[in-house]
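Colleague: 3D model of this:
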Amino acid sequence: MSEARRVSHRPRLLLTAATVVATVATAGSLYLSLGLGLTPCRLCWYQRILMYPMVVVLGVAAVENRPGVVRTALPLSVPGGAIAAYHSWLQVSQTTCGLGAVSCTQIQYRVLGLTVPNLSLVAFLLATGLVVVASTVRS
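Modeller: Sure, this is the predicted structure:
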């Protein structure tokens, strides 16, 4: 494959990877609540509200090879990452959280030592990074 042809597929591959990240995060959150019966706190809901549409937005951008999706994806991923970072900080600091019936500081589940907000933060950071890099690669 020629270098020019390989370069033209890089944004699509990066956007596909971002779509996979958002899809895994969405499926994981649904499994935690529907499969394991864990009740999401209010901050978890905000993160879900920002992550779920990213599956569609990034999926369409990957199919259409549109690195310009950065203008649509960042308004979802950056606030989502900020909420996940704040949520992670709340759990470490053990500060009380008066949002909703389920405390945001309660650690209900861990995966590889990471709490659910930690996993959400990783997903938002990965998706953001992949989208930003895709927008800078020449197609």
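
Colleague: Could you use CA atoms for every contact and neighbour count after this?
Modeller: Noted.

Colleague: how about Gln91, what does it touch?
Modeller: Each residue near Gln91 by C-alpha atoms under 8 Å, 6 or more residues apart in numbering is listed here: 104-107.

Colleague: which of these tops the neighbour count?
Modeller: Neighbour counts for the contacts of Gln91 (other C-alpha atoms under 10 Å) peak at Cys104, which has 24 neighbours.

Colleague: how about the residue nearest to the spatial centre of the chain, what does it touch?
Modeller: In the chain, the residue lying closest to the centroid (C-alpha atoms, centre = their mean) is Phe124, at 3.3 Å. Taking C-alpha under 8 Å, 6+ apart as the contact definition, Phe124 lies against 22, 51, 77-78, 80-81.

Colleague: before we go on, could you also do this sequence so I can check it against the first one:
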Amino acid sequence: MHNQKVISITIFYCFLIASIASLGSLFFSEFMDFIPCTMCWYQRIFMYPLVFLFLVNLLESDYSIFKYAIPLAFIGFCFSFYHNLLMWGIISDDVVPCKHGVPCSTEYFEYFGFINIPFLSLSAFSLILILLLIGQNKSKKY
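Modeller: Here you go, the predicted model:
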């Protein structure tokens, strides 16, 4: 019973993080008028469905959530990591898919010298992925 409670709490935290990330991205684009770049759209494609997967799982608990959510979170993590490599200057603007519209290196804001929109995305995907891997480990013991 203890592991089942831990898994439910884990999924709730994943839902909370994915919801905040999704609402935050909508806030930036719809209210702050920050135009998302191509890499940002790719990250949204993998974050938005997680909200609904976690919500459905909170209503009807099913341990198969891990086999659906982990790949989405991992691919989103890869896109956000790649985007951050660009923002950190490790990779060049020439090797990103942002050829039309807003450049992927556009920085709408930066706090403390490193917190920007791509870093927030990387943080969200990282936390979700870590929580999912912990939850998956607990579900196997259950």
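
Colleague: returning to what we had before: now do the SS call for the residue nearest to the centre of the first structure.
Modeller: helix (DSSP: H, G, I helix; E, B strand; the rest coil).

Colleague: and which of the contacts of Phe124 of the first structure is nearest Arg138 of the first structure?
Modeller: When the contacts of Phe124 of the first structure are ranked by distance to Arg138 of the first structure (C-alpha to C-alpha), Ser77 comes first, at 22.3 Å.

Colleague: Okay, and that closest one sits in which element?
Modeller: If you go by DSSP states H and E, Ser77 of the first structure is part of helix 70-93.

Colleague: Pull out the buried residues from that helix.
Modeller: Going by neighbour count (16 or more other C-alpha atoms under 10 Å), the buried part of helix 70-93 of the first structure is 70, 73-74, 76-78, 80-81, 83-88, 90-91.

Colleague: again with stretch 128-142 of the second structure
Modeller: Buried positions in stretch 128-142 of the second structure, judged by neighbour count with 16+ other C-alpha under 10 Å: 128-132, 135-136, 139.

Colleague: Counting only helices, which of those residues make the cut?
Modeller: The helices, defined by DSSP state H, take in 128-132, 135-136, 139 from these.

Colleague: aligned partner of Met39 of the second structure in the first structure?
Modeller: Under the alignment (TM-score structural alignment), Met39 of the second structure pairs with Leu43 in the first structure.

Colleague: Could you do Ile7 of the second structure as well?
Modeller: By TM-score structural alignment, Ile7 of the second structure lines up with Pro11.

Colleague: Name the nearest residue to Cys41 of the first structure, ignoring sequence neighbours.
Modeller: Val102 (5.0 Å; C-alpha to C-alpha, 6 or more residues apart in numbering).

Colleague: So the one you found belongs to a helix, correct?
Modeller: No. Assigned with three-state DSSP, Val102 of the first structure falls outside any helix and is coil.

Colleague: so who does it touch?
Modeller: Per C-alpha under 8 Å, 6+ apart, neighbours of Val102 of the first structure: 39-42.

Colleague: What of Phe81 of the second structure?
Modeller: Leu122.
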